[in-house]
Every structure is written in C-alpha cells, then in structure tokens.
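Asker: Output the structure for:
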Amino acid sequence: TQFVVDGGHGTCVTTVPGSERSAFVPAVNSSAASFKVYAVNNQGFGPGSTASVSVIPQAAKAGFFAVDNMGVTTNIGSTTGNFAKLRIRSSAYFGSVSTPSGNGAWLLANGGRIVALGDATVTSSPLTDPAIQIVSSYNRLGYYVIGKNGQVSASANAPVIESTSPSSRVVIGGVPTSSGKGIWLVRTNGKIDGIGDATSGALAKGQYVRVVPRATGDGFWAITKAGKVVSFGDAPTITALALNVKDTALAANGDGFYALNNSGSISALGDVAPLAVTSVSGAIALVNTAKVSDVKDIQIDAFSDFHGALDYTKTTAAGFDTYTSGSPVLAANFAADRALNPATFTFASGDNWGAAPPLSTVFDEMPSVEALNFMGVDVSTFGNHEHDKPLANVNARIAASKYKWVVSNYSSLAEINARNFNGIAAAPWTIVDRGGVKVGVIGLNTPETKEVVFPGNLGGITIGDVLGTNAAGTATKTQVKAAIKAARQAGADVVVSLVHEGFGQFNADNSAAEGRLLDIVPLLEGSDIVLGGHSHLKYAGIVSNKLVAETPNAGTLYNRIRACVDTATHKTLGSRVEHVTPTVKVPAGTALAATGMNQDAIASIAAYKANLGTKYNVVIGSIADVAPNGGTPAIQRNYETGLGNYIADNLRTAMGTQLAITNGGGIRDMLPAKTFVPTNASIVRPSWSSLQSGYTTSSGPWKVTSSGPYTLTVGDVATVLPFGNTAATTTITGADVWAALENGVSQISLGAGRFPQVSGLKFTFDMSIAANSGRVTAVTLTDGTPIPKSTAVTYTLATNDFMVAGGDGYTMFGGLAKARTRDVLETVVREAIIRDSANGPVVMSTDGRITRIG
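Answerer: Coordinates of the predicted model:
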C-alpha cells in the first residue's frame, strides 16, 4: 500500500511509501490548495481523506552558495538568505548533495569528513579509500561517498550497492543509475566500471579529472584535464570548455551545470542561464541547495474499446437534458479537461472500432476514425478488432486518422505502411511534446488476436507475447523494453504504455487483482503509467510502482489521470486516476448547437444516419423485455443467457443440425440494442438510467427503468451481431464436442469471448478445476442422452464461419475447408424475430442448459 497526496489541478500529485506519515509535496505554483490523502494498492484507490486546511506553498532555499575556506558563504542564486557559517577549515572540498527538502546539503570535506548544512544531519563515511566524491542517490533521499579505488558508501536513505575495489582502478567519480540499483564508476582513462546492475562501458580516450552526474540517472558529463566536456548517455552535448574546474553544481533544469574554477569565476555550461553572480573571490566550492527539478502537473484522458459507439444517450429530468457517452460528449469532456490544463494528453488502448453499431460498420468503420479525430486523440495502439478485416483496411483507416499509432510487440510493421493524416507512420514508440512535458508512448496488442480474427488478416505479422516463457517470449520482452528505452533516450519525461490486455478479476481468497494486464505490468521496466483494455472492465490501482488503469467499453467511462512529472529528472513523482462518466448537462430544450457538445461530431453522426436511410429503422417485431448482455463480468462470456439461447436455437433450427455452438464474444449488445439509436421517434425503446456498479447475471450493465414490450428493428439485430459472420455447418465427433466446450470455458477469468452459447445440448463445468484439465464435467443432448467423449460418434453442428475457421481456439471444428458456409447469421436471427413476433412479443429466457459450479 502507498499513499497519494493530491491537492487538485495546479498541484503536484505525490506518491509516498505506505510506511511514511508525511510527504514533501513540490509546489507547481504559488496558489494555496487543500490536500487529500488516498491509500492505493493493486486492489484500487481508497476514497480519500478529509481535505486539509488550505496550505500555502513555502519556498525552499534555492539557488547556489559559494563557500570559501573559512566557511563563509556568499549567496549567488537564492532569494532566501544565507546559511550559518560552515567552518570547513580546509581548502580541500569534494562536492555537495542537497537534502530531499532542498533546505540543506551534505558537504564532503578533506579526509572524508561530512559537513551538514541547513536541515542535513551529520553522518560519517566508513570508507578506507581516500574519499574523492559525494553524489546524490537516484531516489534523491540520500548520498554516496565514492573512494579513489572504487569503494562506495551509502548514507541517509540511499540504497546500498555492493562494490569491489580492484587496486588497479583509479576513479574520478561515480554516477548512480536510474534503476536505483547501480553506479557507473568512471576511471581517469575514461573506462566505465558498472557496479550493481550498471553495465560497463567507456568514454573516448582521454585524461579525465571530474564527472558531473545528470539527475536522470541515464547519463553524465565527464571533464578532461584539457577542459573538454564529454557527454555520456542522455547528457546533452556541451561544446564549451570547462577549464581548471574546482567544483561543479548541476543546474536546476538538469540540462547543464555550473563550474567554479580556480580563480573563483563561475561559468554556465550547457542549456542553462548564467547566474547573477559570476565570480566569488576565494571560493572553493559551489553548494546547490535547490532540488534539481522542474515539476509539471500533467493530465491524461484515456479510454479503450470504444467499438464505434458514436451516438449519445439523452435523458430529461428535473428541467435538464443530460447527454451521456458518444463521440460528441466525449469530445466535449476532453476539451473541457484541456481547458483546465493545457498539458493534457489523450490516449486510446485499442478496439476503437469493430464489433460496432451499424452507424460505424456500414461505412467500413470510417465514422469511428473520424470520431477519434474529433475527440483529439493523440495516440492509439491496436486491439484485436482493428484486425477484423485485412491489412488493406487497417492501412486505409490509419491514413484517415489524425492521431499516431504505436505497437511494440509486432514482428514487423512493413505491411502496416500507411501514414496518418499528418504523414506519420505506425511505430514501436512515439513522443508527444506538450506543455513543456515529453510523454513517450509505447503499445502492445494481445497475442490472442491471431485466434480471434480470420486467418490471413494479420498478413505476415506475428504478435509477440511478453508473458511467453520460450525464446519467442524472451525476444518480445527485449523488443518491448527496447521501445521504452528508445523513448527515454529521445527525451521522454514520462512513459505511458498502451496495452490491449485486460484486468480479469479480484482473487476470491486475497482480493488481489488478477489478469494478463496485471501480469504484464512488472515487465514494462521504465514505464510509469500503464493503460489497459480488452476485457471491458473498470480498474485502477498501483502495480509494481506503476499506475495501472482500464475502462469499460463503448465510451461509458474514461479515465482522467493527473500525474506530477519532474522534467529535470524524468521522474513521475505521483499519479492518481478518476473514473469519469462522460456527460453534458444543459437546461431542458437547449438546442444541440448550444449544448457545448462537439459540433463536428454531431454533424458527422447526422450525415451517416441520413445515409443509412430507413433501412435500419425498419420494424421487424417486438420483445417482451430487455434481453441482458454485457455486465461485470460480461454475462455472455460467463453464463447461459436468454439472448445467447435464442441465437443458438435459431441457428440450429435454420441449419437443421443436431447441435449449435456460438461464441459469447460475438454477441455485442443487449436487445433492444443500447448503442443503436433509431431516428424514428415512434419506435418504442427502453429507458435506461446511469451505468450501475456491481451488476450481475440477472441484469444488464444499464439499469432499465421502463417496462416492455419494446420494438425491435433491423438496426437492433445488426448491432447485436455486427461482424457480418455467416452460419457454417460441419460434422464433429463426441470428443470434439467435449474439447470445444473445454476450450470455451478455459478463459473465463480473462473475460474471453470464446465462452459457448449452445443449443441441442446441456453441459456442466466446475470453476474449481483448472482450465483445460477437465473443467467440463458432463455433456448431454437436450433430452439427457450422454454425449460420449469418443471419436466413434458424430454430430452435425451449426456455428459461424469465424469459429469453424479456428477462431477463439475452436480448432477442433476442422476448418473452413471441411465446413459448408450458409446464411448470414444476422439474417438468421432477424428472420426468426419476424416469425416469432407474429405470435406476440418474443420472450428470451434461460432454461438451465449450462450449469456453472463455482
């Protein structure tokens, strides 16, 4: 458990360990603020404490002090006055390190003696080597004293790092690395010895006399005897000479340093401003009591699995019209967030389209591409549904998008060769530079994609699995880490990973969050924030010191994340997430043009609706009550449902087979469809209230506040079954039936779409039995006749072309070559509703054909 301290916009969200009872919160500006404290772990964020009284930021001692050999200090960059006399009593001085608060410093004097300044407390160095350098630990909470032969002593709250000291090594200084677990030791000849987890290396050959670490932990400058400044790692190039240097101090922005030479003059090197005082006679040292930092308050709006849910919902109550979800509302909410903080970034974690309502699918998903343009999305990764059609379609949609595309676990991007509207191609990583902050972004798509799209849709692309334990998995991990590292080396202050993998559930025994998303997070070393998707579930928590968040599908929620980023150290100091229901609320009767919703998105929806014409408003029948679908967990992916039974029964009847099996993941909405909004006002629709939490198998994700019967239209069925799949028939054995059902219940904890909705048979499965280990315990025909686990008995089967081709793991169905494809599945269901409605509203119910234990 950790604590997050947050004072709202304009303050620095700060995360501290759960063992701490106080926090130093850097000031972003001079405005007073009230703070709340939130406990957080992988189970989520707590509700927050009572707000504190208004706190006025206090300026820490800042800038530099020059120190002479009598201990007299001269203020050369601070507005807060001098510290007391130091009484160093020596002309030998080897540097200083600021305390965590910035209100003090430790100085290393002759003989390894530590001198305390301000709020620093004196500690001693146990080195047997002559001490030659004091350097801040990467966590900024303590310091190391470096010995001439490579000994390292940790003090205050600096992590201990093991080192050896070969007698041949003559060290000029050390640089703690960003992992917090290593140090580069630099020799006089430029050789770099890595201790801890730091790797060894070398500078250009020369005679080196001093090293100046960057606060990032990913680079440093080394100064030669001739005054040349040599950059290593992410340290910017400095062409000016640093001659006769007695001491150095890192500049506040981290992009350069100040050098005090033997004559007392002070030079600014790198991209830094000169000090007001450029010379102090008799000075032997520069003491920087300011924290090396440049703190920025940033905001991230994030969503996933939009699935082309373009249209909004409107309700009227208590004199107000409330518009919920849909691209015009999301775009308005994102715009409002940007108005509060210009350093706002908008990201999508895949499945932006596919499995979408007719308003998107009929137009080849281009309305969804345009919707994300209207929302101002900066970067998206790919989800499995981006590959529902061949790569030519992917490239066409990229060409129409104004946002960037990233994916880091594809074997190649050669076949995804389109450039977006701004001429930018998909890449393993990218950087968005805004508000003085560079946000690096990488992406991962689920390797499950190859099982859930048609063979050939990925071309020659292999999607690597970072969780794989074989050589391919290792290679994928290396590839992804390289993308994160490349973003960092390009100057990213914070790295966000867009991961189309999902949270699954909370463990029943210990309440820990589970799912592939949570398993992947620890492997994303160097990433600060991980934004998931795919499972359509809401989640937010801290895992491996990274903020992890996910949203439900169809734009019903988005995550508003605030993070505090130190651009000098490239560190994220803290972050917090809010789940936001996108809404626009205006006085009842307000014209659409005056609602504040995005007018381009409204016009786009209107134009596409007009092009749909009357086709999707055609009434085909009625239904007695809402047939639930979705939920947490999604019922069609976990249980028998009335809608699943109706689809499977009519598939079997129409095809004339003994059995039918269809995948729950292919059923994309309840009936009537929530995401289809007819243009004909006479069509009777349910009334839904806000998204309800904790809904179960007995209800859908939206609370229904009306009573049936309801009208059903062509658009309703097209929304429920949007993939255009055709029915397919084949013959399978009894053993295949068992194998199919075992596959179908194998990924329930992941919310996978392979869960079977069935007809002509009954089966029982036990969740206490491991997946693919006999979880299915009984299978019979509807009349109770056992289906043997035998290859000697065969049955005729109706399914869909996706599944018979091996999709969702149903390889036991034998492939398309063996099967016969028939009518479009949507047509089968639509004709069944027309037929059954002749006798009154259709009733869709469960009958116990699927029994779940546990």
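
Asker: CA atoms for contacts and neighbours, from now on please.
Answerer: Fine.

Asker: what's the closest non-adjacent residue to Gly753?
Answerer: Gly665 (3.5 Å; Cα to Cα, 6 or more residues apart in numbering).

Asker: my read: the one you found touches Arg754, true?
Answerer: Yes: in this structure Gly665 lies within contact range of Arg754 using Cα atoms under 8 Å: 6.1 Å.

Asker: who's more crowded, these two?
Answerer: Neighbours per residue (other Cα atoms under 10 Å) separate Gly665 from Arg754, with Arg754 holding more: 29 against 21.

Asker: Could you tell me whether the more buried one really is in a strand?
Answerer: No: counting by DSSP: H, G, I helix; E, B strand; the rest coil, Arg754 is not found in a strand; it is coil.

Asker: Quickly find the element holding Ala487.
Answerer: Taking DSSP states H and E as the definition, Ala487 sits inside helix 471-489.

Asker: Off-centre distance for that helix?
Answerer: Helix 471-489 has its C-alpha centroid displaced from the chain centroid by 16 Å (Cα atoms, centre = their mean, to the nearest Å).

Asker: Which of the three states applies to Lys609?
Answerer: Strictly by three-state DSSP, Lys609 counts as helix.

Asker: all strands for the stretch 451-600 of the chain, in order.
Answerer: 494-500, 505-506, 513-514, 529-531, 539-543, 546-550, 558-566, 571-580, 583-587 (DSSP state E, counting those that start in this stretch).

Asker: Adding distance to Thr719, write those strands out as TSV.
Answerer: Below are those laid out as TSV (distance: least, Cα to Cα, whole Å):
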stretch	distance to Thr719
strand 494-500	23
strand 505-506	27
strand 513-514	31
strand 529-531	27
strand 539-543	26
strand 546-550	24
strand 558-566	22
strand 571-580	25
strand 583-587	23
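
Asker: where along the protein do the helices fall?
Answerer: For the chain, applying DSSP state H gives helices covering 327-340, 358-361, 366-375, 391-400, 449-452, 471-489, 516-520, 599-612, 642-655, 714-720, 734-744, 801-804, 825-837.

Asker: My read is that Ala343 contacts Ile298, right?
Answerer: Yes: using Cα under 8 Å, Ala343 makes contact with Ile298 at a distance of 5.2 Å.

Asker: quick one more, to check against the first:
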Amino acid sequence: LRTAFIESAYAETDALLSASMELLGEDANVMVTSDHGFAPQWLSVNGALVMQQAGVTPGEASGNCRIPDDVDPATVQAKICATGASANIYVNLIDRDVPGAVAEEDYDAVRQQIVDAFTNLTDPDNPDATVVDEVFLKEDINDTLGVNAVHPSRTGDVVVILAPPYQFDAAEPGVVISPSTFFGQHGYMPDLVDLDANINLHGTFLASGPAFLEGTTLADVRAVDVAPTAAFLMGIPGPANASGSILYDALADGESLSELTIISISDYHAQFAPLSGSPDSFDDENAPGVSAQLGGAAYLLPWFDHFRVESQGPSLFLSANDVIGATPPLSAFFDDMPAIEIMNAFGTDVAAIGNHHFDVNYEWFIDLMPEADFPWLAANIVLGDDATPIALPVDGATPAAETGAPWAPTAMLELDGMTVGVIGITTLDTPRVTREGALGPYVMLEPIPVVNRYAEELRAQGADIVVVIAHEGATAGTLSEPTGPIVDIADASVGVDTILGDHSSQQVLSLRENGTLLTQNPARGYSITRTRIVIGTESGEVVYKTADYHLPWNISVEPDEAISTRVAELTTDIEPILGEQVGVAENPILRSDNCGGETGRLCESLIGNVVSDAMRFSYDADFAITNSGGIRADLTCPATDNPDDFCAADLEANAITRGQVLGVLPFGNVAVTVDISGVELKELLEVGVSASPAESGGFQQISGLCITYSTDLEPGSRITNAVRQADDGSCTGDAIDFSESATYTVITNDFSASGGDGYPNFSERMVTLGLLDEVVSGYLAGDTEALVAGDPIEPAIEGRITCEGADCPAPV
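Answerer: Predicted structure coming up:
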C-alpha cells in the first residue's frame, strides 16, 4: 500500500510537470524546487508526554504547541511545538514570556532537563533503535548546510530532531511511542541521505529553458538560491532579504558573467557594543516579543566575512559612515583612534568623509587620516579659491591636485578583471551641523554636478562600474520609494550604477527609473546591505544589479577574537571611571521622543527634559535650550546585560552611569551661558522648530519655558505662545516678553551658541562653563538642590513643546 501510494505521488507530479511545460512552451525558463526531501516513517513520539515525565510540565498537553489543560500557566516550565520530525521547545522564562515560570538563574538547568529527557529516549519495542538524531541548544544552531538556521525568537530554547522512522505528529495520548498514521515525513536533519532506505532529505531542483545549460548536474544548490536566480532571469531586483546566490553555474551564459559584491553599513559611529532589536512585533499585550542583540564590532566582522565567502567574484567593503565623531566613550576617550582601528579590521576598502569628521575641526581629521588603511574620498569638499593647499598623500586614491584637498575625490580599483570607480560625497549640511570654522579653508560644492562630472571621467578612464559612496541620506518615504537629498542625487545621476547612502537612519533598497540602484541602512550597524552588480565580461557592461539587507543577529555567531580582545582592553582602561553610578530612574529614559522619533528629533523627550533641566538648575539660568542632535543614546542602562557597556550586571534597574551619560553626550561640548534680548530669544526658538514636521538635529529640548508653535506658519514666524514653567514644572507661568528691552540668561552648548544647526551665533558673547556630560552627571548625583542624591528621577512629558497645525508630529 505504501509503495503504491508513493509511486502514484511520483506519477501525479510527473504528469503535472509535463502539462505545465507544454503550456509554458519552449521559450520559458522553468525551475522546479522543493524546500526539503522526505523519509519513510511509521512511528510517532509523544513529545508532550516526554516533557511531563521529565518534570517540565505538570501534565500532558492535549495538543501541539499547547500547555496542559486546567493547570496554572505559571507552573508550566516549557511547551513543545513540533512538526514532522522537528520540535522547538520554548522555556517559559520570567521577564521574557507571559506569565513566566523559570527564573533566569534556572534557565540552563531546565534546558538540561529537556536535553537529557530526549537524549535518553528509547523505544521499548526497539531498544537498539536511534529515536533522537540530534538535540540542540538554541545558541548551538549556527551553520546548517551553509545557512544560519537560528532565529532570535522563533527558534526554540531547545531543538529536537528525531531519526527515521520516528516523528512527532498524531501521537497517541498517554503513550510515548505509537504507530503513525502517515507514510512519510520531513523535519529530519537536512543532510540525511540513505538511498537504500529510501531516505533523502535533500530538496529537489530542476531547471529547463533557453537560459539554462542542458544535462548539467549541480552540487549544493540551496533553496535560498532559487529566488535570486529567478529575479536575475527576470531582470528585476531580488527579494529584499534574499540570502542566497545567483546560480551562474546553471546558466548557459554563466561563464561570460562576472559579479561584484559590495558590503556596507551606514553611520557606524564606532558602535563597538552590540545593539538591541526585536525580531518580531506583536500587538497582543500578552505577547510582548523578544529583544535580542545584534551588531557590535566583534560580531559584524564574521557577518562581513560570510558575505565575502558567499560572493562569486570580487567583493568590496565600502563606507560612507561617520567613522569618527559622535562616538561612544570606548572610542571618544582615545581621540577616536579605536574607530579607525576597527574600520581597518573590518577590511574597509574605501571610505567617504562624513560631517562628524569635522566635529573638532579639519586639522584634527587631517591628523587622523593617515591612520586608516584605506583612502578617504570627498569630491565635493574642495579648497576655497583664496586658500593655500595642505599637502598630505592618500595612498591608493586618485591624486587630489584639482581639488586642493588632502583627500581624494575618487578612487579607481582593479578587481579580478573588472575596474570599479568610486566617488565620495559629503552632505551639504556639514557647515551647518559643525562648529563655525570647522571646515577651515574648505568649501562645499553641490553634489549632483560633481557626481556626474566624475562619473563621466571614471568611465572615460575605463571604469566598468561606477559607485557613489555618499554621506547623505533619505529622510522619509518607504524602503523602495524613499525621499530626501540622496534620492534627488540618485535621480539626477548619469552613468552611476549604485549609490550607497548614509547620514540618516533609514533602510533603503530602491532601483530608480534611471537605473541607479540606491541603498542605505539604519545607523550604527543595525543592518548590513549586500549589493551585487553583474557585468558581461565580453562587453564590459553592467547587465544586472540587485541589493538585499540583513539584520546581523549575534545569536550563534562566534565573535571575532581580535576585535573582542581590543574592545575588552579599551573597556578595562576606562571602566573605573565610566562604570560609576551617578543616578537611577523610576523608568527607562530613552533617546526617543514623545512622537516616536527614535533619534528624539521630532518632539519633547524625557531625555531632553533631563539634559536641559540639568543645565538650567546647575547654573541658575532663566532658560536652557539644547539641540536634539547632540543627544545620541539612551540615558538609563539597558535591561539586558551587555559586557561591552559601562553598566555592571548587578546594578539596579534603570541605573545611570557616567559611561551612559557620556554616550548620551559624546561630543565633548561645553555648557555656555549667553545674555540675550527677548527678540534674540524668539529668533533662537524659531530655529528649533523651523524644520518641523521633518526630523532635525536642531530641534530643541528646553527647560524653564513652554512654547507653542504652528507648522501652518512660515519658518521664522511659527512661535505663537511662550510662558515660563511654574515651580512644579507645569506650563502655567508668566508670558515671556519677546521685546528688545527684555533680557534673559540662556544656557546652551557651545555648538549651538556658535551657530551650529543654523542657530544664531553668540560665540563672542558666550561664557564658557563645564563640560556638558559632567554637568549632567553632577546634576544626577545630587549636586544641585533640584534633586536629592540617591533618589530616583522620574521625568515626565510636561507639554514644554506643543505643536499646532495640520501636519504636526503626533504623540504616541
């Protein structure tokens, strides 16, 4: 019966394929694939009963992926979710799962109970048979046949794989092993093959049509390779998260094609420590989702190396990042030398210059340039007409004599028979978002004519591929339909194959109408983009381009030993200072604002209130105003311990350390006071809301006053009301006099007071005070009468900044 059933399935499949091929015709390219193979089975394992007998559950669950009936969920330590021969077992972990039954300190012990129960499982009727093939802990599932098979939240804490003829489905209640009602099953180890026993878990791949070679057998085709190959044949970009390869070896013209892989991250800012992200999003309050670590220097390099190995031709790691400036303490404390050191370790081939490279001034950046093992590019930052060139060679880059700058405009790279031209571009915002005079004798040029001019020159010099690495970004829109300055550059580009954007934190994969492929990532290594450009080796012309992005989860990834060691050394050097706790909060104080802006540049924010209050109360000014672009991180320690930060694992919840404060305020800014008139105060406040509803680093966080503004009014005339804050923080104080005769003492930072972010330049009148991070640390430690040392702070959104208008950012 089983034989006849299986033979009939084969016959039915053959008939379906035959009919399909006849309907499609000879000119169609067809791929037939399955995601897995099959194995015969005839016995069912009752995983729920195994869990009960191991003492993990108080009873036998009556269905798959369920807890036992009529029991308190808080007494169930784990549940099993099985399909075929595979089972994911999820521990009911306190503070991760609802309601939670297992404390963190008991997590490994409970997992070991489960591992032991399944590892020692035997079949009473067949005591010599292997029932369980493999038992994995979640973090041990790494590379499975060339694919990372672990998911941060969906993969079980323990994974069990049975051996044929055993499987989990349709088990008999109350019996550990019983006869099965199925003929065949999947879910076994994917490399399991025993043809004599009719076992073959390899998937099927067949291809036919004019694009494919005839009579060719390919080894190691993966399911993830099918979609990229299909997209290539259709001439469309591949899936946004495609992880496989184009099957050139299967193609009739495969030998005449050459592929370039470009690996990129955006706005890295020396984020050596891992970040945190949620792999799933749930609306149900009883399923809050799981936070997992991703990125971080030591974990990013293995991801880069994975894509280098995956490439089917030469590969490049290109950076348009702010490599230096606005960096966390691990780099900033050492004059940002570690930032360049890590970029060298990443194998950076070429880097564009970011605006933060001039945070101190141009001389500081020029002194750091030779420390890089790669050339720096900025085609649109050139020496002013009346300035004297500063000589500094940049190895491996096009000579920069025509720009008068010590950095090159372009680089030409010879890679395995293809020539790649790279153009560097820096945001036009640079003079506005840096200190006045930071660029020295250098001036900015409009990027579009610069890009097109150098693209034409590089083509004339023999470039097969032209790439722009631009420290300029998208500011709105969607993944495939972004908007913003980088989109304008891409749409106006001529002769450019791909542009790697930066500067803003947005994911972009967009093939523009002119054929330019535009990509960009969220900041600080939160995602990696892989761009692939294919050229015909005979014509030398680009025939295809695609890009996909990937979240670099840390689970199952072995961190790079050299980078881990270096980060640990840096941490050890400054831990005694930056690990000191200076305060604590009742609740987390994040960088994000009240309107959901992750970078806090849309609305009033808790962290902005704390920083501005610290400034005002520390120096008894009338008002405090600070730019949101100067606030760069969360203030409170993260809930998940991270050995690379400055929050010890045994600190109380929502602790604040000096290292956290320095991460929030990494620029080394100084608090300054300025005596100004009411007219000047209004001018200053108008700048802060001029870009709304768009995000802006110049958006202000304020203390001592409350303002109302309207986006329906023209920038420069948007403030409609302003009052002082009452002693209780409410917006019920006296109206503020914006007349010339009124005078106020305002405390801000030296960047804003010197004209940064478009604010009025008060540098000749400002009085320099303490370092801003030390001001905030002292305030949190109780150095002012506003806070009592040791008492938790509990900032609130008080309505300090209210927007009125049709397109105001909406509170969340």
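
Asker: Output the strands of the stretch 451-600 of structure 1 in CSV, with distance to Pro17 of structure 1 and mean neighbour count appended to each entry.
Answerer: As requested, the strands of the stretch 451-600 of structure 1 are arranged in CSV below (distance: least, Cα to Cα, whole Å; neighbours: other Cα atoms under 10 Å):
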stretch, distance to Pro17 of structure 1, mean neighbour count
strand 494-500, 20, 28
strand 505-506, 23, 17
strand 513-514, 20, 20
strand 529-531, 17, 27
strand 539-543, 12, 24
strand 546-550, 13, 27
strand 558-566, 16, 25
strand 571-580, 11, 21
strand 583-587, 35, 18
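
Asker: For Asn800 of structure 1, which of the ones you listed is the nearest?
Answerer: strand 494-500 (25.2 Å; Cα to Cα).

Asker: against structure 2, where does that closest one fall?
Answerer: Using TM-score structural alignment, strand 494-500 of structure 1 lines up with residues 465-471 of structure 2.

Asker: Give me the distance between that stretch and the centre of its chain.
Answerer: 21 Å.

Asker: how big's the offset between that stretch and structure 1?
Answerer: Once the two are superposed, stretch 465-471 of structure 2 sits an average of 1.1 Å from its aligned residues in structure 1 (mean Cα distance after the TM-score superposition for structure 1).

Asker: List of residues touching that stretch?
Answerer: 318-322, 351-355, 419-427, 451, 455, 458-459, 486, 495-503, 542 (Cα atoms under 8 Å, 6 or more residues apart in numbering).

Asker: Find residues that contact each of Gly665 and Arg754 of structure 1.
Answerer: The contact sets of Gly665 of structure 1 and Arg754 overlap at Arg637 (Cα under 8 Å, 6+ apart).

Asker: Next one: the residue positioned nearest the centre of structure 1 from Ser497 of structure 1, what distance?
Answerer: Structure 1 has Leu531 as the residue nearest its centroid, 1.7 Å off, counting by Cα atoms, centre = their mean. Distance from Leu531 of structure 1 to Ser497 of structure 1, counting by Cα to Cα, to the nearest Å: 6 Å.

Asker: what's the overlap in contacts for those two?
Answerer: Contacts common to Leu531 of structure 1 and Ser497, judged by Cα under 8 Å, 6+ apart, are absent.

Asker: so where do the strands sit in the stretch 601-750 of structure 1?
Answerer: Counting by DSSP E, counting those that start in this stretch, the stretch 601-750 of structure 1 has these strands, from start to end: 619-623, 659-663, 688-691, 702-704, 710-713, 726-733.

Asker: among the ones you listed, which is the most enclosed?
Answerer: strand 659-663 (a mean of 27; mean count of other Cα atoms under 10 Å).

Asker: distance from that strand to structure 2 after superposition?
Answerer: Mean deviation for strand 659-663 of structure 1: 0.6 Å (mean Cα distance after the TM-score superposition for structure 1).

Asker: how about that strand, aligned to which bit of structure 2?
Answerer: So strand 659-663 of structure 1 sits over residues 623-627 in structure 2, by TM-score structural alignment.

Asker: and if you look at stretch 734-743 of structure 1?
Answerer: Counting by TM-score structural alignment, stretch 734-743 of structure 1 pairs with residues 678-687 of structure 2.

Asker: Can you give me the buried ones in the matching stretch?
Answerer: Residues of stretch 678-687 of structure 2 classed as buried by neighbour count (16 or more other Cα atoms under 10 Å): 678, 680-687.

Asker: what's the answer for stretch 238-249 of structure 2, then?
Answerer: For stretch 238-249 of structure 2, using 16+ other Cα under 10 Å, the buried residues are 238, 240, 242-248.

Asker: what's the closest of these to Ala742 of structure 2?
Answerer: After measuring the buried residues of stretch 238-249 of structure 2 against Ala742 of structure 2 - Cα to Cα - the closest member comes out as Ala240, at 57.0 Å.

Asker: thinking again about what came up before, quick one: contacts for the residue nearest to the centre of structure 1?
Answerer: 302, 349, 496-499, 548-550.

Asker: TSV for the residues you listed, including distance to Pro788 of structure 1?
Answerer: Below are these laid out as TSV (distance: Cα to Cα, whole Å):
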residue	distance to Pro788 of structure 1
Ala302	49
Ser349	43
Val496	51
Ser497	47
Leu498	45
Val499	41
Val548	45
Ala549	45
Glu550	42
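
Asker: you'd agree Cys706 of structure 2 is up against Gly799?
Answerer: Yes: Cys706 of structure 2 sits in contact with Gly799 when judged by Cα under 8 Å, with a separation of 6.9 Å.

Asker: who has more neighbours, the two?
Answerer: Neighbours were counted for Cys706 of structure 2 and for Gly799 using other Cα under 10 Å; Cys706 has more, 24 against 17.

Asker: What is the neighbour count of the closest residue to Ile661 of structure 1 other than its chain neighbours?
Answerer: Leaving aside its chain neighbours, Ile661 of structure 1 sits nearest to Val758 (4.6 Å; criterion: Cα to Cα, 6+ apart). Look at Val758 of structure 1: counted by other Cα under 10 Å, it has 29 neighbours.

Asker: got a list of what Val758 of structure 1 touches?
Answerer: Val758 of structure 1 neighbours (Cα under 8 Å, 6+ apart): 644-645, 648-649, 659-662, 849.

Asker: any idea how far it is from Ile623 of structure 1?
Answerer: Distance of Val758 of structure 1 to Ile623 of structure 1, computed by Cα to Cα: 21 Å.

Asker: Would you map the strands across the stretch 201-350 of structure 1?
Answerer: Assigned strands in the stretch 201-350 of structure 1, in chain order: 201-202, 208-213, 219-224, 229-233, 245-250, 256-261, 266-270, 283-288, 295-303, 313-317, 320-324, 344-348 (criterion: DSSP E, counting those that start in this stretch).
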